[in-house]
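Chemist: Attaching a predicted model along with its sequence, questions to come.
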Amino acid sequence: MTLADTPASRLRSFPSFVRRLAIALVVALVTAAAICVCHLTHRPVGYSGNARISSFISPDFASGFDVAWEMTASELGVSGQLYSHAKVDNTLVAIFKDKDQPPTLVAIDLRGTQPSVLWRRELAESSAPILTWDDSIVVDGQTIRVSDGQVTATWEFPIPDSVVSGISDKGLPLLDVGQDLDRSEKMSFVAVQWPVAVMCHAGDMTKMFQDYDYMCLGYNKDGTEAWRYAADVRGFEPEKPGVPMNVPMVNGYVPAKQNTLVPGTDVNRFLNLLDGSVTEPVSADFTTLTPVTDGWAFSGTMADDSEAPALVTITANGTEVSRIPLTDNAIRMKGPDTVRCWDEIGQTITPTSEQLATTLISGEVTWAHLCTHTGDNALPSRITAINGRSLHVTNKAGGVDRVSFPKTAAISTDGSLILSTPPTHDDREEPAPPETLYAVPSGIPLTSLDEIGVSDASVFYDDLLIATPVPERSIFLRYLGTYPHPDTVLMGITPKRAG
């Protein structure tokens, strides 16, 4: 072939408008091919994990995020967007809400390659929390078994809409289940961690006719009353027990406290959740009260030296057991979240008092698979160290700054990763920045959920996160095949696969 016979030379022999048309067609074909490839590249990969329930995420997420599946409202048989969700009996229970439509409760099995809907049900609009309780949920005054959606009990006295966690000056009903209520959402899920749910109602008569401030009732899962007792919250009558506190129980007991509106006041009784009985008067520092295998531990001093710090241990019902000396530079106790520990599968571990004292003194953990703790200068809701390693980031000057992450952050099984909003993020700021995967303890960002069109996710299985799309995601990006796809309301996120 001579130089004059090359394709380029032949193309130049055509009129200019023909050449421009040919070039435009080639570009269009290349673009279309690229879009097709992009769609294939971003096609959901399906879930193929072990469906292992855990509080941790898999270290495999270090490779990045893949979308396992996407579900639209029509595929789920609902309308609107995901409002809240919870993990109950290996099942995802979710509420979807649409404007001017009743909310819909859906139970979804996530164990297969693609999700499957088990059942759905319309709910009444309510601000009462939805209790998750073993294999069931309690909503609209009914106990519903999650596996098949069957109503197993109807409550004679349903949970009030205005229920709160902690005594308020408005005399609202109090609900205690072992953890604080999330009141940021009207229809929020809260897990019952006690054998009963405790409702405390303010007295509706004057002291002349009624000699208590609150009447506390323990309710079984079927809504029947287990026990009741009268509680005092003002502290004027120390012979009466206070209201139970939302903390993990120890051998069936939880602390009860008067003067709940006054910081620093002590526990004055311990309540037996099994039968509603209360102990004789005791005194323990509630602000640092932490469950241990042999009872409770709290910050105090040695019996023979009021200046020497000690870890005081009492039995589940309040009898003193021991006082273990602490060093002056030991980690300060800041309540039950000072040290939180788990075993290899993500189940919470409770230490002995000696183990807790050792960790407070040394910062090291030899008795659990993974522990987090808060530092002296951090809020109780912030994690400052994992397995004794302080968390930090590199500052602009190239130095190292210590940082903290919210306690809601997801940590990998081996403690090498943390999925969280940025460590410097102010929790009160709106909107929150996207959650990012950071290396521990360096704080180096590895990948962000924003790359797949979501800003936050919650752990369902260790290798499956549940997320919803970012509403403002560019239509152009969706058209190009990036996540999320149009009409998606629920997404499953899995570790990126090799290749």
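Modeler: Cool, the structure landed. Numbers count the residues shown, from 1 in each chain.

Chemist: Going by C-alpha atoms from here, please, whenever you check contacts or count neighbours.
Modeler: Noted.

Chemist: Can you tell me the SS state at the residue nearest to the spatial centre of the chain?
Modeler: For the chain, the residue nearest the mean C-alpha position is T408 (5.2 Å; Cα atoms, centre = their mean). Under DSSP: H, G, I helix; E, B strand; the rest coil, the three-state class of T408 is coil.

Chemist: Name all residues that make contact with it.
Modeler: S420 (Cα atoms under 8 Å, 6 or more residues apart in numbering).

Chemist: List the buried residues in the top helix by length along the chain.
Modeler: Counting by DSSP state H, the longest helix found in the chain is helix 16-41. By neighbour count on 16 or more other Cα atoms under 10 Å, the buried set for helix 16-41 is H39.

Chemist: Got another one to weigh against that:
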Amino acid sequence: MTLSNTLASWREAVLTFLRRLAITLGVALVGALAVGSSWLMHMPVGYSGDAHASSLISPDFASGFDVAWELTGEDLGVGGSLRAYSEIDGLLVALLGEKGQPSTLIGLDLSGEKPSVLWRREVAAVDSPMFAWGDSVVVAGQTIRVSDGEVTATWEMPLPTSVTSYFYDSDRSDKKGFINVGGDSVDPSSTGFSRVTWPVIVVCYPRDTPYGVQDFDYLCLGWNKDGTEAWRYKVNLSPHNLQGPGIPLPVTAVDGYVPVSRNFNYEDNQVGAFLHLADGVLVERPTYDAKTLRPVADGWVLEGTMTDNPKQSALVTLAPDGTEVSRTRLADPFIRLTDLNHVKCWDEDGRVARPTSEQMASTLATGEVPWAHLCTRREDTTVFGGVSMMNGRRLNATKADGGSQYGSFPDTMIPATDGSLMLSQPPEDEDSTDRNPPTNLYAAPSGIQLASLEDVGLRDAVPFYDDLLIASPARPDSRIARLRSYLGAYPHPDTVLMGITPKRAG
């Protein structure tokens, strides 16, 4: 080979190397720009709404979902898992820690662009139910004010660790304590906050010594929020009926009164008295059918008959203490009172709406609901039927082929304030094998899917404000999860709480 050929070959090798280096650098630059662009596109956008607390969602979510912020334990200044959280007076209170270990309560203000930690408080290991009660929480035998995290009371007699909102048969030897806080049931296996809607918590403690020593089957106590005893009474069980004042029904109190049943299977039988929760005074009244008794803003209503004509249907109106006020003839009611057990209504502020007795009589006669801003109705076929109507419109479900058919959505469905949207798991489908499908956004009443919480790495979320959803995401700690997070996917493996806001234009 001549010298000229050698030099030519060397120059060609150098040029090839430079071309390959340029291509490699170009690919790396494009990749870096892509990663950077992805990261910038997925950066949390912050919260900029009006901080209106609501159990409904804003119509602005029609544009989809954006991540407002992500919080890790490091951001909160604590370690451990997020065990529970609840909204109280526009603030968020969260419990972090591990089961059986001391935990930390945190108060958060979510109204700003990013959440701010207001206070932290160490609490003992939580082994009894927790409650969201007015402006406070009750955790580990302490009443803690959420605005500043101060302990306002320490309970001398902590709540029992094993409680339920459902009575067991009297022959069972492992009786649990019975607890009633209002409309919500208390699940002893739950680690969340149960919301108290009564002036007191009613706890019925089962007899734990021989009957000759304790002359009751259950000792029922009313507890004030500060852990002091409001009243007590004894309950004895016969094979079929309760002997004694009885058991309060789990409904929202009206002016501090709740109906009481003396029957052991109290939810399915008769009401013969009303309990004043503040002092435990029991007011004896005529026997009424518990199945049709319904709270209204000014008392109670139930189905009955006219006094002068037992064959004529009537709406019976009671005062809060059970005193009969009136009987309104229902010549040809448009709907029955029991049908309203399948209806849920809200006012314009997203609070559950309750009519007066006069408004209820009008609704039964006409089928119209002018006293509520928004109403949904469940299927009447079963107690657990899905939501099939919203503001009188039949809901639809979009099929895989693009067609539409009547559909029903899970009872956990959350409407938009104007009824135009639904935040829900997919429409009920008997053939579906997915037992935990993601929560999606649907147009109402068409049922067309507009977005999914999977778009931001979540399976479900709940409203905190009408334009801010909060969620505790799954935390897959793996190389793949961290790589996806680095590339801009949500959530970060260390995230314990996320805020979701409507997707911004552009």
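Modeler: Cool, got the structure. Remember, it's a predicted structure, so these values are computed and weren't measured experimentally.

Chemist: Let me see the TM-score of these two.
Modeler: After superposition, the two chains reach a TM-score of 0.88 (TM-score structural alignment, normalised by the length of the first structure), with 485 aligned residues with a Cα RMSD of 3.0 Å.

Chemist: circling back to that earlier point, where's the longest helix of the first structure relative to the chain centroid, distance-wise?
Modeler: 47 Å (Cα atoms, centre = their mean, to the nearest Å).

Chemist: mean shift between it and the second structure?
Modeler: Taken against the second structure, helix 16-41 of the first structure registers an average deviation of 2.1 Å after superposition, with mean Cα distance after the TM-score superposition for the first structure.

Chemist: what residue of the first structure takes the place of P410 of the second structure?
Modeler: Counting by TM-score structural alignment, P410 of the second structure corresponds to F405 in the first structure.

Chemist: need the contact list for its match.
Modeler: Counting by Cα under 8 Å, 6+ apart, F405 of the first structure has contacts 382-384, 420-424.

Chemist: With L221 of the second structure as the reference, measure out to the counterpart of G252 of the first structure in the second structure.
Modeler: When the second structure is aligned by TM-score structural alignment, G252 of the first structure is paired with G256. As defined by Cα to Cα, to the nearest Å, G256 of the second structure lies at a distance of 16 Å from L221 of the second structure.

Chemist: Please say which of the two ends up with more neighbours.
Modeler: More neighbours surround L221 than the other of G256 of the second structure and L221, with 20 against 17 (other Cα atoms under 10 Å).

Chemist: Excluding chain neighbours, what is closest to that one?
Modeler: R232 (4.3 Å; Cα to Cα, 6 or more residues apart in numbering).

Chemist: surely that neighbour meets N224?
Modeler: No: counting by Cα atoms under 8 Å, R232 of the second structure stays clear of N224, with 12.0 Å between them.

Chemist: How many residues are close by L395 of the second structure?
Modeler: 22.

Chemist: can you tell me which residues contact it?
Modeler: 388-389, 406-408, 444-447.

Chemist: Tell me which of these persist in the first structure.
Modeler: Checking the contacts of L395 of the second structure against the first structure (both residues aligned by TM-score structural alignment, their matches' Cα atoms under 8 Å), the contacts still present are 388-389, 407-408, 444-447.

Chemist: How about the alignment partner in the second structure of L465 of the first structure: what's its closest non-neighbour residue?
Modeler: Using TM-score structural alignment, the equivalent of L465 of the first structure in the second structure is L469. Closest residue to L469 of the second structure apart from its sequence neighbours, by Cα to Cα, 6+ apart: P463 at 4.4 Å.
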